[in-house]
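In: let me see the structure of the following:
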Amino acid sequence: MARKRKGRDISGWLVVDKPAGLTSTAVVNKVRWALQAKKAGHAGTLDPEATGVLAVALGEATKTVPYITDALKAYEFTVRLGQATNTDDAEGEVIASSDARPDETTIKEALHAFVGEIMQVPPKYSAVKIDGQRAYKLARDGEDFEVEPRPLWVEELVMLDRPDPDHVVLAMTCGKGGYVRAIARDLGEALGCFGHVTCLRRIWSGPFRAEDGLTLDQIDALAHSPELDSHIRPLEEGLEDLPQVRCTDAGLARLKNGNPGMVVASDIDYGEECWASHDGRAVAVGRFKAGELHPSRVFNQ
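Out: This is a model prediction of the structure:
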């Protein structure tokens, strides 16, 4: 018999302003402990040394994680020009260097090549899988391997500051699966001077913003208290990018059992993915077909 997981049945989102020096998994574990939650996960991994918004899904909200993962995200980061590292960030070893330092105009012109639909090769020290194994593990073991390029949508990439000849501060808005370290690496190569990330902060992810997040110190201070519960945001915020339909009373009963149910909709195309609500609460996500929602995920709130 499967062991029943202990904890509270709470659903929603807690937005964390992640500090440097912790993995995303460690942050999720801290949140789960502080809320005594039965189930928790995060939407979009941040590197250990990165800071900023990490949206932690609780309970039934974990079913909406893919929609936040797919949403646009914004980053601010600093690139150290003149050096390449084996990890593409400041944690790695310098493997190449250059005395070349491009001027601001050259940098701004080079950024255009990284906007729109681009092909990006993730860093070798990343969580992508190569023949079933994580790339970072193969890299640490000294294995020789190649990472295949993958498509990435970059909405915007702009220069914010040039504090000194060795550094440039950039802001990027991109879609799912983007590696800021790869942008720094490839920009350095395009400029002929090498480059790696020294500082990275995620400003927002979908509807969640870093300035609205709690720090880990705040979470520690509020642990196991109703005040921490008051910071939990509705599950429905994770569905913001999907159109909404409304269940009929009869449709509600059918959808709760995982069956197609009648919904009231406007401006929804046949086969379009959407979410159904009843009294403002999410009931299911699915495809709209001939007046019914055919559910792929059902929420038990």
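
In: rest of the way, CA atoms for contacts and neighbours
Out: OK.

In: now the end-to-end length of stretch 63-78.
Out: By C-alpha to C-alpha, to the nearest Å, the extent of stretch 63-78 from end to end equals 34 Å.

In: in that stretch, what's buried?
Out: Using 16 or more other C-alpha atoms under 10 Å as the test for burial, stretch 63-78 gives 63-65, 67-78.

In: the protein: helices as residue ranges?
Out: Residue ranges of the helices in the chain, as given by DSSP state H, are 24-35, 65-69, 104-111, 135-140, 180-191, 216-222, 226-229, 249-256.

In: buried deepest among those helices, which one?
Out: helix 180-191 (a mean of 22; mean count of other C-alpha atoms under 10 Å).

In: just checking, what packs against it?
Out: Where contact means 3 or more C-alpha pairs under 8 Å, 6 or more residues apart in numbering; DSSP states H and E, helix 180-191 is packed against strand 73-81, helix 104-111, strand 195-205.

In: packing partners of the first one?
Out: When contacts are defined as 3+ C-alpha pairs under 8 Å, 6+ apart, strand 73-81 sits against strand 167-174, helix 180-191, strand 195-205.

In: list of residues touching the longest one?
Out: Right, the one you point to is helix 180-191. 77, 79, 81-82, 84, 88-89, 102, 106-107, 110-111, 114, 120-123, 194-197 (C-alpha atoms under 8 Å, 6 or more residues apart in numbering).

In: out of the residues you listed, which end up buried?
Out: If we count by 16+ other C-alpha under 10 Å, the contacts of helix 180-191 have these buried: 77, 79, 81-82, 84, 88-89, 102, 107, 111, 114, 120-123, 194-197.

In: hang on, the earlier thing: can you list the helices of the chain in TSV and add distance to residue 263?
Out: Shown next, in TSV, are the helices of the chain (distance: least, C-alpha to C-alpha, whole Å):
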stretch	distance to residue 263
helix 24-35	35
helix 65-69	21
helix 104-111	46
helix 135-140	45
helix 180-191	41
helix 216-222	39
helix 226-229	32
helix 249-256	6
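
In: please generate a structure for the following sequence too, so the two can be compared:
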Amino acid sequence: MQDETLGPSTPPRAIPAAEARGAERGFDEARRGGRRPQRGAPRHDRPKKKDVSGWVILDKGVGMTSTHAVAVVKRVFNAKKAGHAGTLDPLASGILPIALGEATKTVPFVMDGRKAYRFTVQWGVETDTDDAEGRPVATSELRPTRAQVEAALPSFVGTIQQVPPRYSAIKIQGERAYDLARDGEVVELVAREVQIDHLSVIEHDGERTVIAAECGKGTYVRALARDLGRMLGCHGHIAALRRTRVGPFVEDAACAIPGLEEAGPEGVTAHLQSVETALDQIPEVPVSRDLALRLMRGQPVILRGRDAPVEGKAFATCGGTLVAVGDVERGELVPHRVFHLGGTAPQRD
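Out: Just a heads-up that it's a prediction; the model follows:
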């Protein structure tokens, strides 16, 4: 039950010549609200899917895979392209940010954001998967008190070394750890450095403890429950897990699949957040139309003004429309991703 990551950073992308030649036309069409169909194109050859761009903050239910959730949202919006920012296992519920269209280019920024969870540890049994679906591998008659759990939690706060679960998506010599484990192979995973910012007990009844957690990418909550049980000498596994936050996306803004399906084609766009929502942790740089066109051709531009960032990541907008995101180096914005926000793409408030 880990937030998968696309890596620490996204390398610069070479802008194809065809895309560069069409940058100005694409920018103008985006400002008008969408691309025009090619003249003379037969009606039956036109794509049926829509150019929908933005974020859907889905409250995924228990029993559904993340892949299935993306497919359902993509169908509801009739979108051409979709992806998600951070896998949730079928047994987990909660926030699953789904990117549509051009928003898929901002997925790494959401993946790098902080996550919050609420999870239940069942004491007395450790399983091979570290959750309720696994086979018991160790048991104990001991049960911790609330005070004992609270006293153990500080040992897991901060930058710690964590061994991922045997059943995880980590690759070992090109193979997924869970595939090797299912084939009966002994999987020895190396501890990795993760960051856990906060842990606190919400409820405790002797047999189970509900814990709130805030952590960084790459943290496995299942491994945390396993290690906590071992420290307390009573063993434990995850009985329930809910993700309550991913980067800027929280429960209050989330919607469930039944609500999306009931909203219909007209009402469903009310659940679409702007592409820039994913970029809340980096500065915005308004640019002129001429500079916007340079950025969309993959060319760096010089940033002027006392409020312009000197170093680090930033995103550029022109007239409220997202143009590019990249790195500011010595006063120049070097674009790594450019955007063509035509079709259905909500603007920020």
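
In: quickly find the element holding residue 19 of structure 2.
Out: Here residue 19 of structure 2 is covered by helix 17-21, with elements defined by DSSP states H and E.

In: that helix aligns to what range in structure 1?
Out: Across structure 1, nothing matches helix 17-21 of structure 2 (TM-score structural alignment).

In: in that helix, which residues are buried?
Out: Buried-residue list, helix 17-21 of structure 2, by 16+ other C-alpha under 10 Å: residue 20.

In: try stretch 35-48 of structure 1
Out: Counting neighbours by 16+ other C-alpha under 10 Å, the buried set in stretch 35-48 of structure 1 is 35, 36, 37, 38, 39, 40, 41, 42, 43, 44, 46, 47.

In: give the contact list for the aligned residue in structure 2 for residue 111 of structure 1.
Out: In structure 2, the residue matched to residue 111 of structure 1 (TM-score structural alignment) is residue 153. Residues in contact with residue 153 of structure 2 (C-alpha under 8 Å, 6+ apart) are 199, 200, 228.

In: please say which position in structure 1 the last one maps to.
Out: Following TM-score structural alignment, the counterpart assigned to residue 228 of structure 2 within structure 1 is residue 187.

In: and the gap between its match and residue 95 of structure 1?
Out: From residue 187 of structure 1 to residue 95 of structure 1 the distance is 16 Å (C-alpha to C-alpha).

In: repeat that for residue 252 of structure 1.
Out: For residue 252 of structure 1 relative to residue 95 of structure 1 (C-alpha to C-alpha), the value is 60 Å.

In: before we move on, what about residue 63 of structure 1?
Out: Residue 63 of structure 1 sits 42 Å away from residue 95 of structure 1, going by C-alpha to C-alpha.

In: what is the neighbour count of the equivalent of residue 250 of structure 2 over in structure 1?
Out: Under the alignment (TM-score structural alignment), residue 250 of structure 2 pairs with residue 209 of structure 1. Counted with other C-alpha atoms under 10 Å, the neighbours of residue 209 of structure 1 add up to 20.

In: what's near enough to touch residue 209 of structure 1?
Out: By C-alpha under 8 Å, 6+ apart, the residues touching residue 209 of structure 1 are 15, 53, 203.

In: nearest to residue 131 of structure 1, of the residues you listed?
Out: For these, the residue nearest residue 131 of structure 1 by C-alpha to C-alpha is residue 53; the value is 31.1 Å.

In: my guess is that closest one meets residue 214, correct?
Out: No: between residue 53 of structure 1 and residue 214 there is no contact under C-alpha atoms under 8 Å: 9.2 Å.

In: quick one: what's aligned to residue 80 of structure 2 in structure 1?
Out: In structure 1, residue 80 of structure 2 lands on residue 38 (TM-score structural alignment).

In: corresponding residue for residue 87 of structure 1 in structure 2?
Out: Using TM-score structural alignment, residue 87 of structure 1 sits opposite residue 129 in structure 2.

In: from residue 304 of structure 2, how far off is whatever residue of structure 2 lines up with residue 175 of structure 1?
Out: Under the alignment by TM-score structural alignment, residue 175 of structure 1 pairs with residue 216 in structure 2. Distance, residue 216 of structure 2 to residue 304 of structure 2, using C-alpha to C-alpha: 34 Å.

In: what residues are up against the spatially closest residue to residue 215 of structure 1 that is not a sequence neighbour?
Out: Leaving aside its sequence neighbours, residue 215 of structure 1 sits nearest to residue 17 (C-alpha to C-alpha, 6 or more residues apart in numbering; 5.2 Å). Shown in contact with residue 17 of structure 1 (C-alpha under 8 Å, 6+ apart): 51, 52, 53, 54, 210, 211, 212, 213, 214, 215, 216.
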